[in-house]
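1. Just a sequence and a predicted model for now, questions to come.
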Amino acid sequence: MRRALLMMSILLSTGCQIDPYTHEPTWSERNWYQIGADDAMAGGMPKSAQRLTREYDDPRVDIADYKKGYARGQQRLCQDDFVYVWGLSGKEFPGACENLKETSPLRARWKEGYTGASENSLLN
C-alpha cells in the first residue's frame, strides 16, 4: 500500500508541472528604421502599419521610424548610377523610386541599363 501511494504521488506531481513553452511570447524590439531602409533598398513600395503588423506579427509597429528608414534607403537606392546598374542586372524599375520629383530622369537612366543588358544578352 505504501508503495502504491508513493507511485501515485510521483505520478500526480509530475502531471502538475508547468510546461515552460506555453507562456506568452515576449516581443523582442524590432529595428523599424532598418526594416524600412531594407524595404526601400529592395526596391519595394513602402508598407502600411497594418501590413507590417501582419508580416511581423507585432502590434507595436513604430511607423515613424519605419518611414525615416525607408526615406534613407530611398536616398541610397534612387541615384543615377545605382538605378543604371539595377537596370543592367535585368531588374524592373524600383518601386521605391516612383513618385519622386526626379523619377523621370532616373527611369531614363534605368532604361539605358536595362536595354544595354538586353542587347548584351542578344550578342552573347
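-> Thanks, I have the structure now.
2. From here on, just use CA atoms for contacts and neighbour counts.
-> OK.
3. For Thr14, give its distance to Leu5.
-> Going from Thr14 to Leu5 by Cα to Cα, to the nearest Å gives 14 Å.
4. same check, this time on Ala64
-> According to Cα to Cα, Ala64 and Leu5 sit 63 Å apart.
5. And the two? Which one has more around it.
-> When Ala64 and Leu5 are compared for neighbours, Ala64 comes out ahead with 13 against 10, by other Cα atoms under 10 Å.
6. Please identify the helix or strand for that one.
-> Of the helices and strands defined by DSSP states H and E, Ala64 is found in helix 63-77.
7. The structure to be compared is supplied as follows:
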Amino acid sequence: MRCIALIPVLFLSACYVDPYTHAPTPAPTDWYQAGWDDAMSGQPIRSNLVIAHMHNDEKVDRQEWLKGYAQGQQRICDPKFLVIQGQSGKSFPASCETLPDAEIRRAEWQKGERAGFQESFMR
C-alpha cells in the first residue's frame, strides 16, 4: 500500500526543474536603440543613473544612447509627424522640448490637435 502512495510522489519529484538552472543570460544593452526608444516614446533626456536603472545595466554607453536619442528625436519631432500626433490626441513629446525651435514645433502639434478636436466634434 505504501508503494502505491509513493508512486505519485516519485513522478512529481522527477518533473521538478530548478528555475535558476536554465535562466537565460541577458544580452548586452543596445544603447543606441535604448536612446531611440526613449526619444520616440516622448521621454526627456535622462541621467545615466536613471538610464542604468531603467535598463538594469550599470555600464551605460552615454554616447551611443545620445546618438540614438538624437535620431529618435529627429523622427518624432518632425513637424509633419507632430501634426499627426496632435490629430490623434497624443500629447506634445517632452523629447521635443529641448530643441531650439520647440515653439514652432509645438505650434505644428497644436494645429493637428485643433484639427483632431474639430473632426471629433463634427461627428
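-> Happy to help now that I have it. From a predicted model like this one, the values you see are computed outputs, not experimental measurements.
8. re the thing from before, mind reading off the mean deviation between the helix holding Ala64 of structure 1 and structure 2?
-> Here helix 63-77 of structure 1, set against structure 2 after superposition, deviates by a mean of 0.8 Å using mean Cα distance after the TM-score superposition for structure 1.
9. Which elements pack onto that helix?
-> Using 3 or more Cα pairs under 8 Å, 6 or more residues apart in numbering; DSSP states H and E as the contact definition, the elements that helix 63-77 of structure 1 packs against are helix 32-41.
10. What is the corresponding segment of structure 2 for the helix holding Ala64 of structure 1?
-> Correspondence between helix 63-77 of structure 1 and structure 2 is established over residues 62-76, with TM-score structural alignment as the criterion.
11. quick one: the helices in structure 2?
-> Across structure 2, reading from the start of the chain, the helices by DSSP state H fall at 2-14, 31-40, 48-55, 62-76, 79-87, 102-122.
12. Any chance of the ones you listed in CSV with distance to Cys96 of structure 2 as columns?
-> Compiled in CSV, these are given as follows (distance: least, Cα to Cα, whole Å):
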stretch, distance to Cys96 of structure 2
helix 2-14, 57
helix 31-40, 8
helix 48-55, 19
helix 62-76, 7
helix 79-87, 10
helix 102-122, 6
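13. thinking again about what came up before, which of the residues in the match of helix 63-77 of structure 1 are buried?
-> By neighbour count with 16 or more other Cα atoms under 10 Å, stretch 62-76 of structure 2 contains the buried residues 64-76.
14. roughly how far out does it sit from the chain middle?
-> 13 Å (Cα atoms, centre = their mean, to the nearest Å).
15. which non-adjacent residue is nearest Pro93 of structure 2?
-> With Cα to Cα, 6 or more residues apart in numbering as the measure, Gly42 is the residue that lies nearest to Pro93 of structure 2, at 4.3 Å, once sequence neighbours are left out.
16. Let me see the contact set for the one you found.
-> Under the criterion of Cα atoms under 8 Å, 6 or more residues apart in numbering, the contact list for Gly42 of structure 2 reads 76, 92-96.
17. try 10 Å
-> For Gly42 of structure 2, the residues meeting the contact criterion (Cα atoms under 10 Å, 6 or more residues apart in numbering) are 72-73, 76-77, 91-97.
18. Greatest separation within these: which pair is it?
-> Taking Cα to Cα as the measure, those span a maximum distance of 16.6 Å, between Gly72 and Ser91.
19. ok, back up a step: just the buried residues of stretch 62-76 of structure 2 now: which is nearest Phe11 of structure 2?
-> Of all those, Phe11 of structure 2 sits closest to Trp65, with 50.4 Å by Cα to Cα.
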